[in-house]
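Student: Build me a model from this:
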Amino acid sequence: MNIDSRELRDALGQFSTGVCLVTAAGDEGVAYALTINSFASVSLDPPLVLWSLQKDAEIFPVYANAATYCIAVLAASQEAHSTAYAQKGGHRLSDSDYELGTNGAPLIKNALVNFECSLEQSLDGGDHIILLGRVTRVSEIEAQAPLVFFGGEYRELQ
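Tutor: As a prediction, the model looks like this:
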């Protein structure tokens, strides 16, 4: 059975997700951010989370080789971050958007929460790789509305 990729994408868009930025420091010390919605909890003991990265993404080498990174869950007020860091060629993190975490990865200011991670394992996932990260630190939780994506649009929770 062949599945049309556009139909599959539309069908998957019926699952509402939070929106996150994954940040990492490149070899040259430049801070990068990438918008994702493929974030999931895996285990509490040990503390593991996962996300996936398209193999042909221009930013692939930065994240595929990052020993540490941060996953920031975005607030509704951070829609502009989501849009900016989802653009091809737009992954260099603005200095005003972050501070360095204890693991050396950038933490997004005013995010709902930041998960500092070390790479535990990379797994093949077809046209993506699945990055399994061990959570080494969690920031304080900011009480604010989350950024939610559903049906190809940002939405608000009622």
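Student: Please make it C-alpha for all contacts and neighbour counts, starting now.
Tutor: Fine.
Student: separation between residue 156 and residue 125?
Tutor: As judged by C-alpha to C-alpha, to the nearest Å, residue 156 and residue 125 stand 31 Å apart.
Student: go on, residue 82?
Tutor: Counting by C-alpha to C-alpha - residue 82 and residue 125 are separated by 24 Å.
Student: what do you get for residue 75?
Tutor: From residue 75 to residue 125 the distance is 28 Å (C-alpha to C-alpha).
Student: So which of those two has more stuff around it?
Tutor: A count of neighbours by other C-alpha atoms under 10 Å puts residue 75 above the other of residue 75 and residue 125, at 23 against 13.
Student: give the contact list for that one.
Tutor: 110, 111, 112, 144, 145, 146, 147 (C-alpha atoms under 8 Å, 6 or more residues apart in numbering).
Student: Alongside the first, I'd like the structure of this one:
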Amino acid sequence: MPVPAVPPQARAPSFSAAEFRQGLSMFATGVTIVTARRADGQLVGLTANSFNSVSLHPPLVLWSLAQAASSMAALSAGSHYAINILASDQKALAEQFASRTADRWRGVAWREGVAGAPLLEGAAAVFECFNRSRYEEGDHVIFVGEVEHCAHRPGASPLLFHGGRFYTEHPL
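Tutor: Predicted structure coming up:
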């Protein structure tokens, strides 16, 4: 009787977590704030740069969140959220929503989206998403959202993040 084949597995990393993080920081990204409402109506928001498109048909996007994040329960249980792509003049907002401050929403201009998720005023683009699926991988959860509504501000320059710093776009 043949011995069952052992499925291939990745080798243990030959680098530290700090080296991995430094390497990842060389990939320039846009900056988003993911927003939602808890079941009790309380607003939830966090800065994320782990955003990407997945599919045009149906329109799908993804982003990821640390499993230990305080907003994980609300974002996993809720049916909708919004991904607000920040404009170049929204650096302070990115920092505010990345902080551990108790009230990230203080002084923030927003309006309610079609499904109730907060949409940030002045964002370069907004995607209102149905919380379609989630995948646990490593210490994060990958969220896939089905975009129900989207809008963008023509001519807006995006806020960029690279090497631990914020940037604005400059055409080559």
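Student: Superposed, what's their TM-score?
Tutor: Once superposed, chain against chain, the TM-score is 0.94 (TM-score structural alignment, normalised by the length of the first structure); 158 aligned residues with a C-alpha RMSD of 1.4 Å.
Student: For the contacts of residue 75 of the first structure, pick the one with the most neighbours.
Tutor: Neighbour counts for the contacts of residue 75 of the first structure (other C-alpha under 10 Å) peak at residue 111, which has 27 neighbours.
Student: Identify the residue of the second structure aligned to that residue.
Tutor: By TM-score structural alignment, residue 111 of the first structure lines up with residue 123 in the second structure.
Student: Nearest spatial neighbour of its match, chain-adjacent residues omitted?
Tutor: The shortest distance from residue 123 of the second structure to any non-neighbouring residue, by C-alpha to C-alpha, 6 or more residues apart in numbering, is to residue 86 (4.8 Å).
Student: Residue in the first structure paired with that neighbour?
Tutor: Taking TM-score structural alignment, the alignment pairs residue 86 of the second structure with residue 74 from the first structure.
Student: so where is the lengthiest helix in the first structure in the second structure?
Tutor: The single longest helix within the first structure, with elements called by DSSP state H, is helix 5-12. Mapping helix 5-12 of the first structure onto the second structure (TM-score structural alignment) gives residues 17-24.
Student: average distance between the matching stretch and the first structure?
Tutor: Mean deviation of stretch 17-24 of the second structure relative to the first structure after superposition (mean C-alpha distance after the TM-score superposition for the first structure): 0.5 Å.
Student: which residues in the first structure does stretch 59-68 of the second structure match up with?
Tutor: So stretch 59-68 of the second structure is aligned with residues 47-56, judged by TM-score structural alignment.
Student: From the chain's centroid, how far away is the matching stretch?
Tutor: 8 Å (C-alpha atoms, centre = their mean, to the nearest Å).
Student: Kindly report the same for stretch 150-158 of the first structure.
Tutor: In terms of C-alpha atoms, centre = their mean, the centre of stretch 150-158 of the first structure is set 18 Å apart from its chain centre.
Student: Just the endpoints, please. Distance across that stretch?
Tutor: Using C-alpha to C-alpha, the end-to-end distance of stretch 150-158 of the first structure comes out at 14 Å.
Student: Please point out which parts of that stretch sit buried.
Tutor: 154, 155 (16 or more other C-alpha atoms under 10 Å).
Student: List the contacts of that stretch.
Tutor: Outside stretch 150-158 of the first structure, the residues touching it (C-alpha under 8 Å, 6+ apart) are 10, 13, 14, 15, 16, 17, 76, 145, 146, 147, 148, 149.
Student: And residue 72 of the second structure, how close does it get to residue 35 of the second structure?
Tutor: Using C-alpha to C-alpha, one obtains 12 Å as the distance from residue 72 of the second structure to residue 35 of the second structure.
Student: Those two - which one has more neighbours?
Tutor: Legend: neighbour count by other C-alpha under 10 Å for residue 72 of the second structure and residue 35, higher for residue 35 (23 against 15).
Student: Fine, thanks again, bye for now.
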